[in-house]
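Novice: Provided below are the primary sequence and the corresponding predicted coordinates.
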Amino acid sequence: MSFHTPHRLQPYWDLAVAPVQADALAATLELGIFDALETPHTAAQLALSLALHAPHTALLLELLWSMQLLDRNVADEAGDKPASYRCAATAHRYFCRSSAAFCGDAWLYRLHALRHFGTQLHSLVRDGGKPTLSSYNTSTGVNWAAAAQQQIGQEQRAVTMRAALSVMERIAPFTSRDTPLRLLDLGGGPGWVAIALAQAHARMQATVFDWPETVAVAAANIAHAGLSERIDTLAGDLGVDEIGSGYDLVWCSSVLHFVPDMQAALHKMHAALAPGGVLVCVQAEIAPTPDDASRVLPYYLPMRMLGRNVTRQGELAMHLQAAGWRQVEQYQASDFPMAPVQVLIARKASL
């Protein structure tokens, strides 16, 4: 018998304890502990500065240390000096508000939304119906504008901007920095992806398409970045409105889950591209193996129970070919928010 092989129940015991770790992270964000621990504090010092219960604060800090969110300077052997803690690199980058990559509010939003969905799962399976989650149920401009201001904006700045640049460096029209380009950021939300791509390609003109209230958020971000002469906005509903034409590149990230008619949307994107143009579609799909599928299915179960589009791996490529694209490249990327995604690069035929 091996004493180094985990018990078969270990993954499910880990599930049972995961909410404690999640709640510890949530409490730490909500209490401002990470911000305080940009500089080292002992538990007693931290409790005094934030008006916390000192013994319980000490226990929380040790848990966060075990989660590799804090670095610890242990007490000396004589025990005369208590241990001090400060943010580890990951916590400092993503969970301190002073960081440009802060996404603590976005993480809390995801946690609370998924928790709320989970409380409904028993009755949904037993009785049917649809889950009640405002973030999934009501695709309105007001809701998306609020999301663009907070969780989507934070995730784009912290993660998606860099991931999008990594994808685009594989695409010849973008890598030819001397070639003028027109980009459509379809469903671009707060516009940070278009901003990042325009900053990397000096001869790019871009359009951010989204709900009217949402592109107002994007326009403010674009102006703040000093790119209003190169990036404009177009307001509308992808399901019914025109999205323009003559684009060299279309960036479409996690949009197709929300459209009522995926095939119609893909035909519209195909028509919007100039001959030889390229669509870059970043979308979660359900993998054929349990290990890979397990990283996607929990996040997208609420959408699936609402009847949203979550395709199986390879299915979206077939939809693209049916919509007129003749060359489709596909690969998996794990550096986008939440779950791994499939990156599909589809080229429109040249004249």
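Specialist: Structure received. All figures in this text were calculated on a predicted structure; none of them were measured in a lab.

Novice: drop to CA atoms for contacts and neighbour counts, all remaining ones
Specialist: OK.

Novice: make sure residue 205 is indeed in a helix.
Specialist: No: with DSSP: H, G, I helix; E, B strand; the rest coil as the criterion, residue 205 is located in strand rather than a helix.

Novice: by residue count, which helix of the chain is the longest?
Specialist: helix 104-127 (DSSP state H).

Novice: buried residues in that one?
Specialist: 104-111, 113-114, 117, 121 (16 or more other C-alpha atoms under 10 Å).

Novice: what does stretch 239-255 give?
Specialist: 243, 247-253, 255.

Novice: this structure: strands as residue ranges?
Specialist: 41-42, 70-73, 84-87, 181-186, 204-210, 231-235, 247-253, 273-283, 327-333, 341-347 (DSSP state E).

Novice: could I get those in TSV, plus columns for distance to residue 54?
Specialist: Converted to TSV, the strands of the chain look like this (distance: least, C-alpha to C-alpha, whole Å):
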stretch	distance to residue 54
strand 41-42	10
strand 70-73	17
strand 84-87	13
strand 181-186	49
strand 204-210	48
strand 231-235	51
strand 247-253	45
strand 273-283	45
strand 327-333	43
strand 341-347	43
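
Novice: for these, which one sits closest to residue 142?
Specialist: Among the strands of the chain, the nearest to residue 142 by C-alpha to C-alpha is strand 204-210 (11.4 Å).

Novice: angle of the closest one against strand 247-253?
Specialist: 40 degrees (axes from the mean of the first three to the mean of the last three C-alpha atoms, to 10 degrees).

Novice: which helices and strands does strand 204-210 pack with?
Specialist: Counting contacts by 3 or more C-alpha pairs under 8 Å, 6 or more residues apart in numbering; DSSP states H and E, strand 204-210 is packed against strand 181-186, helix 192-200, helix 212-224, strand 231-235.

Novice: can you list the neighbours in contact with it?
Specialist: Contact with strand 204-210 is made by 180-189, 191, 194, 197-198, 215, 218, 230-238, 243, as judged by C-alpha atoms under 8 Å, 6 or more residues apart in numbering.

Novice: excluding covalently adjacent residues, which one is nearest to residue 187?
Specialist: In space, and not counting its chain neighbours, residue 187 is closest to residue 210: 4.8 Å by C-alpha to C-alpha, 6 or more residues apart in numbering.

Novice: still on that earlier bit, looking at the helices and strands packed on strand 204-210, which is buried most?
Specialist: strand 181-186 (a mean of 24; mean count of other C-alpha atoms under 10 Å).

Novice: and the contacts of that strand?
Specialist: Strand 181-186 is contacted from outside by 173-174, 191, 193-194, 203-210, 246-253, 255, using C-alpha under 8 Å, 6+ apart.

Novice: put this next to the previous one:
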Amino acid sequence: MFHTTDNSALSGNPIDDVIGSTIKYSALVSAAKLGLIKALDGGRALTAAELAKELNASVQGVEALADVLVAVDYFRVKDGRYSHGPIAERWLSSKAPTDFTPALMWGYELWNVMWELPQAIKDGKPKQSLWERWADRPEAGKDFSDYMKVKSTLTVSNIVESTPIPEKARRLLDLGGSHGLHSMAFCKRHPQLTATVMDLPEALANTGGAIAKAGLSDRVSLRHGNFLKDPIGEGYDVVLLFEIVHNHTFEENQELIKNISRALNPGGIVVILEDVKTDKVEKHNAAFSLAMFACSGDRTYSLDEMNTWFNAAGLKQSNVIQLPSSVSLVVGKKLG
């Protein structure tokens, strides 16, 4: 993106690496936030002046932003008219199998969070967690929920196919399940299952409509609540804890797993979906763990730490399943 020298020995220097990445990142999230990418949906080709008029923005600013998107193959430009390029068509347009615009919208919020990282590192935690930041901004919580939904589309099929649902399982609880995508997918694959998705009201704002659209309103229900503070119920055969534990402290997770164990029927399972920390520093895990520290003051956890939670709750680790992505399934079983 940024190129300051032709000397190959200096490639990847901080100017090119950091400044270029910052400009690309800023351009993409700004284009999503301003509606620039959506303005070209449906095969439209518009000049900078036409785009500026639609977006109520300056022509100079729109042209500068659109040119960067051309440079990174998100846009094309011909005869002064901008249109979607190959990447935008694949991931962000009405032609895309799944619209990943929510990832850019969440990127805007993450951008703001990461600006405060130096102070969070000094203090040992961020000034506010994501949920505290969003207390009076439910639209940001919705952006995050929408992002998690589109992100989950990349892995949901492998997750459902790989999870060892007990043959006699009938009731599933999806803690922090937000969009409900996993609960719906499990119910479609296992006709005997019913599911309850428990999350904060703002995270479930659009979930009921999605469940109805999928024709699963009679099998997938919603429950508003904070699973760290409110009762989660009992008599479940499967409890999903998908991409949750990295948002909480070791002690909070240990207590949560104990509550889940009490909620499970004998032979039931808890399924943790996580980017598991290993002894080796891995790029994705390290970056993700740092982002979690900036967002909530928390981190990723190792398999040994998860086993500590299982042991304290009287659960047996029955399986670790590596998926074709950065995350794994860690399954704990209640004996008896």
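Specialist: On my side now, so go ahead. Source: prediction; values computed, not measured.

Novice: between the strands of the first structure, which gets nearest to residue 131 of the first structure?
Specialist: strand 273-283 (22.2 Å).

Novice: grab the nearest non-local neighbour of the counterpart of residue 345 of the first structure in the second structure.
Specialist: Correspondence of residue 345 of the first structure to the second structure, assessed by TM-score structural alignment: residue 331. Once flanking residues are discounted, residue 331 of the second structure sits nearest to residue 271: 4.6 Å by C-alpha to C-alpha, 6+ apart.

Novice: ok, that neighbour - contacts?
Specialist: Residue 271 of the second structure makes contact with 163, 238-242, 329-332 under the criterion C-alpha under 8 Å, 6+ apart.

Novice: ok, so of those residues, who is nearest residue 75 of the second structure?
Specialist: Residue 75 of the second structure lies nearest to residue 242 out of the contacts of residue 271 of the second structure, by C-alpha to C-alpha, at 34.7 Å.

Novice: what sits closest to that closest one if chain neighbours are left out?
Specialist: Excluding the flanking residues, the one nearest residue 242 of the second structure by C-alpha to C-alpha, 6+ apart is residue 273, at 4.5 Å.

Novice: how close does the counterpart of residue 102 of the first structure in the second structure sit to residue 92 of the second structure?
Specialist: Matched to the second structure by TM-score structural alignment, residue 102 of the first structure sits across from residue 99. Going from residue 99 of the second structure to residue 92 of the second structure by C-alpha to C-alpha, to the nearest Å gives 5 Å.

Novice: which of these two has more neighbours?
Specialist: residue 92 (24 against 17; other C-alpha atoms under 10 Å).

Novice: list the contacts for the more buried one?
Specialist: Contacts for residue 92 of the second structure (C-alpha under 8 Å, 6+ apart) come out as 37-38, 98-101.

Novice: pull the most distant pair out of those.
Specialist: Farthest pair in these (C-alpha to C-alpha) is 37 and 98. Separation: 14.9 Å.

Novice: so for the two, which residue has more residues nearby?
Specialist: In this view residue 37 of the second structure and residue 98 are compared by other C-alpha under 10 Å, and residue 37 has more residues nearby, 22 against 15.

Novice: I'd say that one and residue 27 touch.
Specialist: No: counting by C-alpha atoms under 8 Å, residue 37 of the second structure stays clear of residue 27, with 10.9 Å between them.

Novice: how far away is the residue nearest the centre of the second structure from residue 101 of the second structure?
Specialist: Nearest residue to the geometric centre of the second structure (C-alpha atoms, centre = their mean): residue 148, 3.3 Å. Distance, residue 148 of the second structure to residue 101 of the second structure, using C-alpha to C-alpha: 12 Å.

Novice: what does residue 80 of the second structure give?
Specialist: Taking C-alpha to C-alpha, one finds residue 80 of the second structure at 25 Å from residue 101 of the second structure.

Novice: thinking again about what came up before, quick one: closest of the strands of the first structure to residue 297 of the first structure.
Specialist: Of all the strands of the first structure, it is strand 341-347 that lies closest to residue 297 of the first structure, at 11.8 Å by C-alpha to C-alpha.

Novice: follow-up on the earlier one: so the residue nearest to residue 242 of the second structure is in contact with residue 329, correct?
Specialist: Yes: judged on C-alpha under 8 Å, residue 273 of the second structure makes contact with residue 329 at a distance of 4.7 Å.

Novice: and the residue nearest to residue 242 of the second structure, how many neighbours does it have?
Specialist: The local packing of residue 273 of the second structure (other C-alpha under 10 Å) involves 22 other residues.

Novice: coming back round to it: so who does the residue nearest to the centre of the second structure touch?
Specialist: So residue 148 of the second structure contacts residue 179 (C-alpha under 8 Å, 6+ apart).

Novice: circling back to that earlier point, make CSV from the contacts of residue 271 of the second structure and add distance to residue 141 of the second structure to it.
Specialist: Putting the contacts of residue 271 of the second structure into CSV (distance: C-alpha to C-alpha, whole Å) gives the following:
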residue, distance to residue 141 of the second structure
163, 28
238, 26
239, 23
240, 21
241, 19
242, 17
329, 26
330, 27
331, 29
332, 30
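
Novice: what is the nearest of the residues you listed to residue 52 of the second structure?
Specialist: Nearest to residue 52 of the second structure out of the contacts of residue 271 of the second structure is residue 242 (C-alpha to C-alpha; 41.3 Å).

Novice: check the mean deviation of stretch 11-23 of the first structure from the second structure.
Specialist: On superposition with the second structure, the mean distance recorded for stretch 11-23 of the first structure (mean C-alpha distance after the TM-score superposition for the first structure) is 2.2 Å.

Novice: got a list of contacts for that stretch?
Specialist: Stretch 11-23 of the first structure is contacted by residues 63, 67, 111 when judged by C-alpha under 8 Å, 6+ apart.

Novice: residue 225 of the first structure: which of those is nearest?
Specialist: residue 111 (30.4 Å).
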